[in-house]
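1. Fold the following, please.
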Amino acid sequence: MGLEPKNLESSIPVPSVQELASLKLETVPSRYTRDDMDSIIGTVPSDKTLRVPLIDMAKLVDSESQETELQKFHAACKEWGIFQLINHGVSDESLRNMNKQTQEFFDLPLKEKKRWAQKPGSLEGYGQAFVTSKEQKLEWNDMIFLKALPIEDRNLEIWPENPPKFRESLDRYSQDMRQIAVALTRFMAMGLEIESQELYNAYEEGQYQIRMNYYPPCPQPERVMGLTPHVDIPGFALLLDCGDTPGLQVLKDDHWIFVEPLDGAIVVNMGQITEILSNGLYKAPEHRAVVNKSMERRSIVTFCYPNLSFKVGPAKELIKLGSPPLYKTVTVEEYIGCFFNRKLEVPFIDAMKI
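-> Coordinates of the predicted model:
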C-alpha cells in the first residue's frame, strides 16, 4: 500500500532548537538523533579537493569576457547545479543589513520570537518546516519563513516588527535577490540557447520566498542533521551564508562537498523548475546542512519562482533538436500544488516525468 499523500503546507509546532541548545545538554534528545546517519551521510567522506565553481557576474556582463565566463556558467549548471556568484551587483550594505537583522531576530527571547510563530495551516512564520507527524525525526535548526514578493503576497501579521529595521531590510533584500534572479535567467537562456524574454518576464513578476535559518551548536553533531538531504523545487535558490562557519554540503559524484562560505558571495543552487526547463541538462543537486559542535551558523535562502501562470516544461527549442521532452508541462501553480500534495516516497521530479 502506498502512503497517503501528505499536505506539506503546514507544520506541527515543535520545541525551539535554540532553546534546547541553551540548556548545554551533553546528549541530544532522541527525536533529533539519526540512527540511520550512515545511510544519510553515506560512507564516502567529504572530498576536500573538489571546489564548487565560482562565477563572476561582472565577467558575464562584460562583452570581452562574456563568452569564456558563459562557458564556465553553462558547465557549472550542467555538472554541478550549484555555484558561488561574485560581483553580483547587490551592495554590501544590503547583505550586511539582512545578516544583522537575522542575527538580531534569533537573539530575541523565545517569547518575543513566538509573536511571529507559524499559524495552523501555514508554513510561514517562525518555527520548523514540514513537520507532519509527532513521530518524525526533527532537524537541528530553527527558521522563519516569509513570502516577500510580489508585495501583495506578504502576510504582515507574521513579518517581525522587532528588530525595528527587520521589515525594511527584508523588503530591500528581497528586491535585490529578484535582481540577481532576473539577471541569471538571461545567462541561463544564453547557455541553453533558448528564448529569454518570456523567462525574464516570468522572474521579473515571480514569487520570492525567504527562509532564514539558525543552526545552534550541537553536543553530538555527528548524530543529527541540520537540514536533511533534499533537492530544491523552485527555479533556483540564492543562499547567503551569514558568517564563515561551513555547513552547506552538496552531493557531487557520490561525495558530500562543503560549500565554503565566501565573504559577499551568493550561492546559486538550481531547482527542479530549471532542471525541467532545460529538459534535464541543468541539474538540481541534492544538498543538506550539517552542524557544528562549537559554532552556530545562520543562513538566508531566497527561493525564486517564475509567476504562477508561467508554464514549467522543457523549452521548445530543446525539443526541436530531436531530443524528446522528459517532463510534463504544467503551470507554476499546478507544479506547486503537485509538490505539496504528493506521496512522499516518490521523488518529486519523478512525478513530473512523462
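2. drop to CA atoms for contacts and neighbour counts, all remaining ones
-> Fine.
3. Spatially, what comes nearest to R288 if we skip its sequence neighbours?
-> Nearest residue to R288 in three dimensions, chain neighbours excluded: P229, at 4.4 Å (CA to CA, 6 or more residues apart in numbering).
4. Distance of that neighbour relative to C77?
-> 19 Å (CA to CA, to the nearest Å).
5. who has more neighbours, these two?
-> C77 (25 against 17; other CA atoms under 10 Å).
6. so which strand or helix has that one?
-> Applying DSSP states H and E as the criterion places C77 in helix 66-79.
7. Which SSE is immediately downstream of that helix?
-> Helix 66-79 is succeeded, C-terminally, by strand 82-86 (DSSP H and E).
8. Pull out the buried positions in whichever helix or strand comes after that following strand.
-> Per DSSP H and E, the first helix or strand lying C-terminal to strand 82-86 is helix 92-107. Of all the residues in helix 92-107, those buried under the rule 16 or more other CA atoms under 10 Å are 94-95, 97-103, 105-106.
9. please give me the structure for this one as well, since I'd like to look at both together:
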Amino acid sequence: MGNYSVEVRKLGLCLLDLICEGLGLETGFFDGELSQVQLMAANYYPPCPEPKQVHGLQVLKDDQWLAVEPVPMMHLWSINGNLSSVDHRVVTDSKVSRTTVASFIHPSSTCHIEPAKALVKDSCPLHPAFIYKDFISTYIQDTLERVPPLDRYKLQP
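-> The predicted model follows:
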C-alpha cells in the first residue's frame, strides 16, 4: 500500500499540473501548502439483492443519476467557477461485490484558500479567502444537507 500511495500521489500531482495548464495557471500552482495532505479511502460494497443499476459508478447530471463506465475521477472544488466537479456515487450489484480505493490531495489545515489571482484578474472573485480547516468543518454538514459547500462562502453581489 505504501508504494501504491506514493505512485498515486505522483499521478495526482501530475493531474493537478495538467489542470493548471488547462486553466492557464503556472505549473506548480497547487504545490506546497495546497497539496500537502494525501488521504486514501478504501470501501467494500458487498452484493446487494435488489440493485437498480449494472454500472457501479454514477454521476448526477440535470437531477438524474446516470451510469458511467468506471474511469478515474477527481473531486476538485471550483476556482471562481471555471472548474467544477460533479456529484457521484457507487451503487451495488446483486452478484458482484466492489471495492473502491480513492485518493484525495488536500491543502494543509492552515492554508489560505482563495481564487487564483490569474483567473479573476478581470472580474471580482466569487469567494473570499478562507482557511481550509474552516471550510472542512462545515463541508460534511453542508454535503449531508445537499447544500453546495461553497455557498456559505459566496460573496454577495
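10. show me the contacts for the residue nearest to R288 of structure 1.
-> 40, 286-289 (CA atoms under 8 Å, 6 or more residues apart in numbering).
11. Can you tell me the number of residues neighbouring G191 of structure 1?
-> Counted with other CA under 10 Å, G191 of structure 1 comes out at 17.
12. Helices of structure 1, start to end?
-> Along structure 1, counting by DSSP state H, helices occupy 17-22, 37-41, 57-61, 66-79, 92-107, 110-113, 166-192, 197-204, 272-277, 316-320, 332-340, 348-351.
13. And these: which comes nearest H255 of structure 1?
-> helix 37-41 (9.3 Å; CA to CA).
14. what range in structure 2 matches the closest one?
-> Alignment of helix 37-41 of structure 1 against structure 2: no match, by TM-score structural alignment.
15. How about stretch 83-96 of structure 1?
-> The aligned range for stretch 83-96 of structure 1 is empty, by TM-score structural alignment.
16. cool, and stretch 290-298 of structure 1?
-> By TM-score structural alignment, stretch 290-298 of structure 1 lines up with residues 91-99 in structure 2.
17. Contacts for the matching stretch, please.
-> Contacts for stretch 91-99 of structure 2 (CA under 8 Å, 6+ apart): 42-58.
18. now do stretch 59-75 of structure 2
-> Outside stretch 59-75 of structure 2, the residues touching it (CA under 8 Å, 6+ apart) are 53-58, 85-89, 104.
19. One more pass at 10 Å, please.
-> By CA atoms under 10 Å, 6 or more residues apart in numbering, the surrounding residues in contact with stretch 59-75 of structure 2 are 12, 15-16, 53-58, 84-91, 102-105.
20. Can you give me the distance of the alignment partner in structure 1 of T138 of structure 2 to A351 of structure 1?
-> Under the alignment (TM-score structural alignment), T138 of structure 2 maps onto C338 of structure 1. Distance, C338 of structure 1 to A351 of structure 1, using CA to CA: 8 Å.
21. G12 of structure 2 touches M40, doesn't it?
-> No - using CA atoms under 10 Å as the test, G12 of structure 2 is too far from M40 to be in contact (12.0 Å).
22. so what sits against both of the two?
-> Joint contacts of G12 of structure 2 and M40 (CA under 10 Å, 6+ apart) are 103-105.
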